[in-house]
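Visitor: Structure, please.
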Amino acid sequence: MSRFSANLSLTFNEVDFLDRFQAAARHPFSAVEFQFPYAFEPQEIRQSAAEAGLAIDLFNAPPGDTFGLAALASPEEFQESIAQAINYAKVLKPKKLHIMAGIADVTSKTTVRYVENIRWAARQLQKLDILVVIEPINHYSVPGYFLHTLEQAYWLIERIDHPNVKILFDVFHIQQIHGNLTRRLREVHGAGLLGHVQVASTPDRHEPGTGEVNDAYIFQQLEELGYEGLIGGEYLPASETSAGLGWLNL
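Guide: So this is what the prediction gives:
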C-alpha cells in the first residue's frame, strides 16, 4: 500500500474538488486528505472517495474567520464548530481531525481557552476513534498564529492531559520554525506524539524534493522510526499536478 495521501485542497486543483478523488486515484496514493470540506455535503464527498477507492485520512475542523478557533472561541462557539466537524466525520470516517488554534496572542486567557477547548474535542472525537492533531505553524506563513513552536505544543499537550491529542508534524513549517528536522522528528516520535506528517518544499511550498530539504532522507527516517501513518502531500504544485509527482518515488 502507498504510504502517501494527496491533499485535495491544494493538489489536483486543475479540476473541481469532487473530481480530484478520481484524479488522485490514477497515481500511487492510497488515501486523501483535505482542509475544509464544508462547502459540500458529506455524502457527496464520501461517494466521490468510494468511487475512487480512496480512504479519507484527515480533514480540518472549521477555521472561522481567524485561521482556527481553539484559542479564541468561547466553549459554546467552539463546541458548535466541532459538532459540525463531527457531523462530517460520521460520514467521511477520517482517522484524524486537525483542529486549528487561530491567530491570537499567547496570553493566560487564550492558553486556558485552548487547553479546555482541545481537551473537550479530544473526548468527543475519541468516541468516534478519531485522533485530534494540532500543528505548529510558522509565523512567516501565518503571522501571529497561536501555536508556533514544538515546545509550546509539548507544553499544551501536557496540560490538555488527554491521550487522544498528538502533533501534526509538517516538514514545511517545522523547517522554518526550528530546522534540525531529523532531531525534531525523532524527538516527537520518541515522545509518542507523532500523529500525522505532511510535506512540502521549503521555502516555496511546492513539490517535496524541490527545495532546501532532503525529503527522501525524511521519508527514510520515518520508515526507520516505524511510523505507520500516511504522509500527506500538502503543497502547491509548481505547474500541473501530475507533472510534479516524481516525489512519490523519492
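
Visitor: Only C-alpha atoms from now on, for both contacts and neighbour counts.
Guide: OK.

Visitor: List the residues that contact Leu58.
Guide: With contact taken as Cα atoms under 8 Å, 6 or more residues apart in numbering, Leu58 is in contact with Val32, Glu33, Phe34, Pro94, Lys95, Lys96, Leu97, His98.

Visitor: Next, format those residues as JSON lines and append secondary structure.
Guide: Below are the contacts of Leu58 laid out as JSON lines (DSSP: H, G, I helix; E, B strand; the rest coil):
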{"residue": "Val32", "secondary structure": "strand"}
{"residue": "Glu33", "secondary structure": "strand"}
{"residue": "Phe34", "secondary structure": "coil"}
{"residue": "Pro94", "secondary structure": "coil"}
{"residue": "Lys95", "secondary structure": "coil"}
{"residue": "Lys96", "secondary structure": "strand"}
{"residue": "Leu97", "secondary structure": "strand"}
{"residue": "His98", "secondary structure": "strand"}
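
Visitor: want to put them side by side, so please do this one too:
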Amino acid sequence: MPQFAANLSLMYTELPFLDRFAAAAEDGFTAVEYLFPYAWDARTLRARLQAHGLQQVLFNAPPAGLGRAAMAAAWDQGERGTAALPGRQAEFRAGVLQALEDAEVLDCPRIHVLSGIVPPGVERESLKGLCVENLQWAAEQAGRAGRTLLIEPINLRDMPRYFLNRQDHAHELLDAVDSPHLKVQMDLYHCQIVEGDVATKLRRYLPTGRVAHIQVASVPERQEPDRGELHYSYLFELIDQLGWQGWIGCEYRPAAGTRAGLGWRAPWLPG
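Guide: This next block holds a predicted model:
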C-alpha cells in the first residue's frame, strides 16, 4: 500500500505555513515534506510535527547562502543549488551542515541536495567531477549524522539549464560517489517530461534499492495525480508489486483547493 506524504510547500497554500501541519493531519496524512525549513526555528517545526503526530520525511538542503537568513532567502532570489557550481563550495558545505543540523532536530532521515543551474557557456559534463567531489564530502557528513542525501533529476522546462535531468545520469553520479548514504529522489512528474517510459524506469531502478523517495504530480499541469497523461493508478500498483516501501511525496499544486482534490487517495487509504 503506497505511503503518501503531504508536501506543505505546494499543498494547503490557502493556509499560513505553520497551520498546514494540522490540516494535513486532519486529512489523514501521517508524514510531510516541504522545500525548506530555514525560515523557521527547527524547534518550532518539531513542535508542530509532534502536536499533530506527523513524521518529517524529506526537505531540501539550502539552495545557496552562508548564513541561515541567506539560506532562507536564496530560493526566492533564483538560486537552485550549488553542488555542481564552481566557486560555491563554501556555500555548499555550509548548506549541507545546516541541513544536517535541522534534520537532527526534526528527526528527518532524508535531505535532497540541489545541484544548481549550469552557467552560460559551460558544458554540463565539465561540472561532473566537481559535483562528485562535493557529493562525496556531503555523503560522508550525512553518514556520520545517520542521514541519507538524495539527488533528483529535474526537468528543463520548469528549471532551465538545471545540472541533473535524467535518471541514468543520477545513477551514474551514485556510481561515481560510491556511498551508501547517497540515493535518488525519483519524481515521476519530472521523469515523464524528460524521458517518459516511467513504468520501465520504475522496474529498472526500484529493485536496486538506490531510490529512497518518490514524488508525484500530474503531467503537464503538475496537479493532482488523478488527471493528465500519466496513469497513476497503474503506477501505484506497479510500485507495490515491486515491493518498494518508501514514502511517496505529493508534490503537486491543487487545482481547486487542497482538501477538495484529495479524492484520488481513496483507493489507497487503509481499510
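
Visitor: TM value for the aligned chains?
Guide: Once superposed, the chains reach a TM-score of 0.96 (TM-score structural alignment, normalised by the length of structure 1), with 250 aligned residues with a Cα RMSD of 1.4 Å.

Visitor: which of the contacts of Leu58 of structure 1 lies closest to Glu41 of structure 1?
Guide: The closest of the contacts of Leu58 of structure 1 to Glu41 of structure 1 turns out to be Phe34 (Cα to Cα; 14.2 Å).

Visitor: State the distance from that closest one to His162 of structure 1.
Guide: 25 Å (Cα to Cα, to the nearest Å).

Visitor: Format the contacts of Leu58 of structure 1 as TSV; extra columns: distance to His189 of structure 1 and neighbour count.
Guide: Below are these laid out as TSV (distance: Cα to Cα, whole Å; neighbours: other Cα atoms under 10 Å):
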residue	distance to His189 of structure 1	neighbour count
Val32	23	27
Glu33	21	25
Phe34	24	20
Pro94	21	20
Lys95	18	18
Lys96	17	25
Leu97	19	25
His98	18	21
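
Visitor: Shared with structure 2, which of these?
Guide: Among the contacts of Leu58 of structure 1, the contacts conserved in structure 2 (both residues aligned by TM-score structural alignment, their matches' Cα atoms under 8 Å) are Val32, Glu33, Phe34, Pro94, Lys95, Lys96, Leu97, His98.

Visitor: Pull the contacting residues for the counterpart of Leu127 of structure 2 in structure 1.
Guide: Using TM-score structural alignment as the criterion, Leu127 of structure 2 maps onto Thr110 of structure 1. By Cα under 8 Å, 6+ apart, the residues touching Thr110 of structure 1 are Ala71, Leu72, Ala104.

Visitor: Could I get the buried residue list for stretch 112-121 of structure 1?
Guide: For stretch 112-121 of structure 1, the neighbour count (16 or more other Cα atoms under 10 Å) marks Arg113, Tyr114, Val115, Glu116, Asn117, Ile118, Arg119, Trp120, Ala121 as buried.

Visitor: Please verify my assumption that the fourth one contacts Ile160.
Guide: To tie it back to what came earlier, the one meant is Glu116 of structure 1. Yes. Using Cα atoms under 8 Å, Glu116 of structure 1 is in contact with Ile160, at 7.0 Å.

Visitor: okay, and stretch 227-234 of structure 2 goes to which residues in structure 1?
Guide: Going by TM-score structural alignment: stretch 227-234 of structure 2 matches residues 210-217.

Visitor: With stretch 248-262 of structure 2 instead?
Guide: Using TM-score structural alignment, stretch 248-262 of structure 2 pairs with 231-245 in structure 1.

Visitor: residues of that stretch that come out buried?
Guide: In stretch 231-245 of structure 1, counting by 16+ other Cα under 10 Å, buried: Ile231, Gly232, Gly233, Glu234, Tyr235, Leu236, Pro237, Thr241, Leu245.

Visitor: helix/strand/coil for the last one?
Guide: Translated: Leu245 of structure 1. Once three-state DSSP is applied, Leu245 of structure 1 turns out helix.

Visitor: Without its sequence neighbours, what residue ends up closest to it?
Guide: Excluding the flanking residues, the one nearest Leu245 of structure 1 by Cα to Cα, 6 or more residues apart in numbering is Glu207, at 7.6 Å.

Visitor: so who does that neighbour touch?
Guide: Glu207 of structure 1 touches Ala200, Ser201, Tyr235, Leu236, Pro237, Ala238, Gly244, Leu245, Trp247, counting by Cα under 8 Å, 6+ apart.

Visitor: and it, that's in a helix?
Guide: No. Counting by three-state DSSP, Glu207 of structure 1 is not found in a helix; it is coil.

Visitor: Including distance to Glu76 of structure 1, could the contacts of Glu207 of structure 1 go into TSV?
Guide: Putting those into TSV (distance: Cα to Cα, whole Å) gives the following:
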residue	distance to Glu76 of structure 1
Ala200	35
Ser201	38
Tyr235	33
Leu236	35
Pro237	38
Ala238	41
Gly244	43
Leu245	43
Trp247	43
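
Visitor: Roughly how far does the residue of structure 1 positioned farthest from its centre sit from Leu72 of structure 1?
Guide: Within structure 1, the residue lying farthest from the chain centre (Cα atoms, centre = their mean) is Ser108, at 25.9 Å. Distance, Ser108 of structure 1 to Leu72 of structure 1, by Cα to Cα: 12 Å.
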